[in-house]
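Q: sequence first, predicted coordinates after that:
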Amino acid sequence: MEIAVGTSFSLDRLVSIMKRLRDPSTGCEWDSVQTFATIAPYTIEEAYEVADAIARNDMGALVDELGDLQLQVVFHAQMAEEAGHFALDDVINGICDKMERRHPHIFGDAENGGHHLWEIIKAEERSASEDKSALAGVALALPALERAAKLQRRAARTGFDWPDASGPRAKIDEELEELELETEHQGMLEEMGDLLFAVVNLARKLNIEPEAALREANRKFERRFRAIEQEPGFSDMTLGEMEELWRRAKADQADSLA
């Protein structure tokens, strides 16, 4: 694929801006003192804002958010170069090498490819690391629901998995019972975690991404609550009156989507 004219210049401009911001003498007083640890939360936040723009199908916002995310890559690379670890070219060359290596049916001699081959190659790469576990490399910084699903998928590849959805469904009932029997906060916390883990397992067996399912539930709750809180006298209503408003808002929004 031919690179569009001006692409390299645009990236060079961003790199130049970041170098100037990071200058300890003449740079920005905020940017120049940041570290990998202080910037990491912003990197995660920007990735979610990209996902949000996609979910809203807002291409204007997506352009802006992708720029913010690109800035995070350049920011980390600049800090790494200052410390003598690596530079942006190493980051870009690394991902280029990885994409070519994991697509041998496109860039090499393999006749067949696809996601299955991608996973085989990833597994081979993991086997070369010191951590030989099937769970190696599942990032700690992932959202808990997403990480639970990924841990379960990795374990399932070894055969450690229920054959169908009835297993995790029964586990949910079991964990609910154990939660109800707990009286101490720490015990309840652990049992609630076990319950959520079982729910993620059920979602996985039903081919549902739990993170996406919860985002949709959040979206529906926010839309309905925003609708009912506009009702006159809402703050003085009883819970029963609020629930009646909730049922009506649910029905109205369901009708509007029909």
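A: Good, I have the coordinates.
Q: C-alpha from now on. contacts and neighbour counts both.
A: Fine.
Q: quick one: the helices in this protein?
A: 7-22, 36-55, 59-82, 88-101, 104-107, 115-127, 144-156, 166-181, 185-205, 210-228, 239-257 (DSSP state H).
Q: now find how far off-centre the fourth one is within its chain.
A: Going back to what we said before, that points to helix 88-101. Centroid displacement of helix 88-101 relative to its chain, using Cα atoms, centre = their mean, to the nearest Å, is 22 Å.
Q: just checking, what packs against it?
A: Helix 88-101 makes packing contacts with helix 59-82, helix 104-107 when contacts are defined by 3 or more Cα pairs under 8 Å, 6 or more residues apart in numbering; DSSP states H and E.
Q: same thing but at 10 Å, please
A: If you count contacts as 3 or more Cα pairs under 10 Å, 6 or more residues apart in numbering; DSSP states H and E, helix 88-101 packs onto helix 59-82, helix 104-107, helix 115-127.
Q: ok, and what's touching that helix?
A: Residues outside helix 88-101 that contact it (Cα atoms under 10 Å, 6 or more residues apart in numbering) are 15, 73-81, 106-108, 118, 121-122.
Q: scan those residues and report the most crowded one.
A: Neighbour tally across these (other Cα atoms under 10 Å): the maximum, 24 neighbours, falls on Phe75.
Q: doesn't Val33 make contact with that one?
A: No: using Cα atoms under 10 Å, Phe75 is not in contact with Val33; the gap is 11.8 Å.
Q: let's bring in a second one:
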Amino acid sequence: MNKSEKRKSQLAAFDRLLTIMDELREQCPWDKKQTIESLRHLTIEETFELSDAILDHDLESIGKELGDILLHIVFYARIGSEKNAFDIGNVIQQLNEKLIRRHPHIYGDVRADDEEAVKQNWEKIKLKEKGNESVLGGVPRSLPALIKAMRIQEKARGVGFDWEEKEQVWEKVEEEMQEFKEAFDGVNDKDLNKEEATSEFGDLLFSLINYARFIEVNPEEALERTNRKFIHRFQYLEKAAKATGKSLADMTLAEMDVHWEKAKSEPFERNRSGS
């Protein structure tokens, strides 16, 4: 199949999806009841299912989950058309126009010789389009804190507010670590100022995320890999305990440590386990 034939096939498949959506909305009792608000939590769930498939490097599942998310997009657009607010054509056309506006190095006369220049242009154009008073105004309030910290730092960098060298960032990490140690010495819990310790720990995490960005490590991915690695080793520990006829609650910490060390050398699929 050549490129032209493939495009016709893709458009035909999308047209069929729109027809099915119309039929479901008009005939299916469940689909007829749905609103933009009722679909929201389902869309979030589908997004996390796609995230799981990506972490597992499961291309087949990624394709299926993308289909589920596409269904939601079409569903929202159908509801929007019923309210005379927007339809799928409007959604796609607005996206097309935005992509052209934000890539002036492709569709205009602006130069962008590397990825960083592209990102800076994107943020400047986005800020102008949205009319935000702050560069950080476009960061969603409900983003998980770790991802939000990444986006805040990226947006600040987009307008030139950033450290110059990674060594400076590491010095900041060490400074925040020392401040945290002073706020929480771990000796006398009664004297612990939890409010101050929480604040200092947040500063420490923010600086570590900053450093990760400088050495091109995605902190969200890094933490997820560690989560998965811990799960793998802990489940190995559970199985080992069960094999000896014990539960973890019946084992001493020393006994558990023996199996934990064995778990460290236990091979498992690197991609699917994220380690």
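A: Arrived safely. No experiment lies behind these values; they were computed from the predicted model shown.
Q: please state their TM-score.
A: With the length set by TM-score structural alignment, normalised by the length of the first structure, the two chains reach a TM-score of 0.82; 253 aligned residues with a Cα RMSD of 3.0 Å.
Q: before we move on, the earlier item: need the helices of the first structure in TSV (columns: distance to Ala134 of the first structure).
A: TSV is the format used below for the helices of the first structure (distance: least, Cα to Cα, whole Å):
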stretch	distance to Ala134 of the first structure
helix 7-22	37
helix 36-55	25
helix 59-82	28
helix 88-101	20
helix 104-107	23
helix 115-127	8
helix 144-156	6
helix 166-181	21
helix 185-205	17
helix 210-228	21
helix 239-257	43
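Q: what's the closest of the ones you listed to Gly137 of the first structure?
A: Of all the helices of the first structure, helix 115-127 sits nearest to Gly137 of the first structure, with 7.7 Å by Cα to Cα.
Q: and that closest one, what other elements does it pack with?
A: Under the contact criterion of 3+ Cα pairs under 10 Å, 6+ apart, helix 115-127 of the first structure touches helix 88-101, helix 104-107.
Q: quick one: closest of these to Gly187 of the first structure.
A: Using Cα to Cα, those put helix 88-101 closest to Gly187 of the first structure, at 43.6 Å.
Q: by how many degrees do the closest one and helix 59-82 diverge?
A: Per axes from the mean of the first three to the mean of the last three Cα atoms, to 10 degrees, the angle that helix 88-101 of the first structure makes with helix 59-82 is 110 degrees.
Q: give me the mean distance between helix 88-101 of the first structure and the second structure.
A: Compared with the second structure after fitting, helix 88-101 of the first structure deviates on average by 1.5 Å (mean Cα distance after the TM-score superposition for the first structure).
Q: so which bits of that helix are buried?
A: When neighbours are counted by 16 or more other Cα atoms under 10 Å, the buried residues of helix 88-101 of the first structure are found to be 88, 101.
Q: now the angle from it to helix 115-127?
A: Helix 88-101 of the first structure runs at 130 degrees relative to helix 115-127, counting by the same axes, to 10 degrees.
Q: what's helix 88-101 of the first structure aligned against in the second structure?
A: Under TM-score structural alignment, helix 88-101 of the first structure corresponds to residues 88-101 of the second structure.
Q: rewinding a little: now the common contact residues for Phe75 and Val33 of the first structure.
A: Listed as contacting both Phe75 of the first structure and Val33 by Cα under 10 Å, 6+ apart are 21-22.
Q: quick one, which of the helices of the first structure gets closest to Glu29 of the first structure.
A: Of all the helices of the first structure, it is helix 7-22 that lies closest to Glu29 of the first structure, at 8.3 Å by Cα to Cα.
Q: average gap between the closest one and the second structure?
A: Mean for helix 7-22 of the first structure is 2.4 Å (mean Cα distance after the TM-score superposition for the first structure).
Q: and what of stretch 62-75 of the first structure?
A: Average distance, stretch 62-75 of the first structure versus aligned residues of the second structure after superposition (mean Cα distance after the TM-score superposition for the first structure): 1.2 Å.
Q: circling back: would you turn the helices and strands packed on helix 88-101 of the first structure into a markdown table with distance to Glu29 of the first structure?
A: Below are those laid out as a markdown table (distance: least, Cα to Cα, whole Å):
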| stretch | distance to Glu29 of the first structure |
| --- | --- |
| helix 59-82 | 15 |
| helix 104-107 | 45 |
| helix 115-127 | 41 |
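Q: to Arg153 of the first structure, which of the ones you listed lies closest?
A: Judged by Cα to Cα, the one of those that comes nearest to Arg153 of the first structure is helix 115-127, at 11.9 Å.
Q: from the chain's centroid, how far away is that closest one?
A: Helix 115-127 of the first structure sits 21 Å away from the centroid of its parent chain (Cα atoms, centre = their mean).
Q: quick one: contacts of it?
A: With Cα under 10 Å, 6+ apart as the test, helix 115-127 of the first structure has contacts from 98-99, 101-105, 110, 132-137.
Q: ok, now with 8 Å
A: With contacts defined as Cα atoms under 8 Å, 6 or more residues apart in numbering, helix 115-127 of the first structure is touched by 102-103, 132, 136-137.
Q: equivalent analysis for stretch 237-253 of the second structure, please.
A: Contacts to stretch 237-253 of the second structure, defined as Cα under 8 Å, 6+ apart, come from residues 256, 259-260, 263.
Q: right, and the helices and strands packed on helix 115-127 of the first structure - which one's nearest Pro143 of the first structure?
A: Of all those, helix 88-101 comes closest under Cα to Cα, at 23.3 Å.
Q: okay, Ala240 of the second structure and Arg233 of the second structure: tell me how far apart.
A: Using Cα to Cα, to the nearest Å, one obtains 10 Å as the distance from Ala240 of the second structure to Arg233 of the second structure.
Q: and if you look at Lys98 of the second structure?
A: Using Cα to Cα, we find Lys98 of the second structure at a distance of 46 Å from Arg233 of the second structure.
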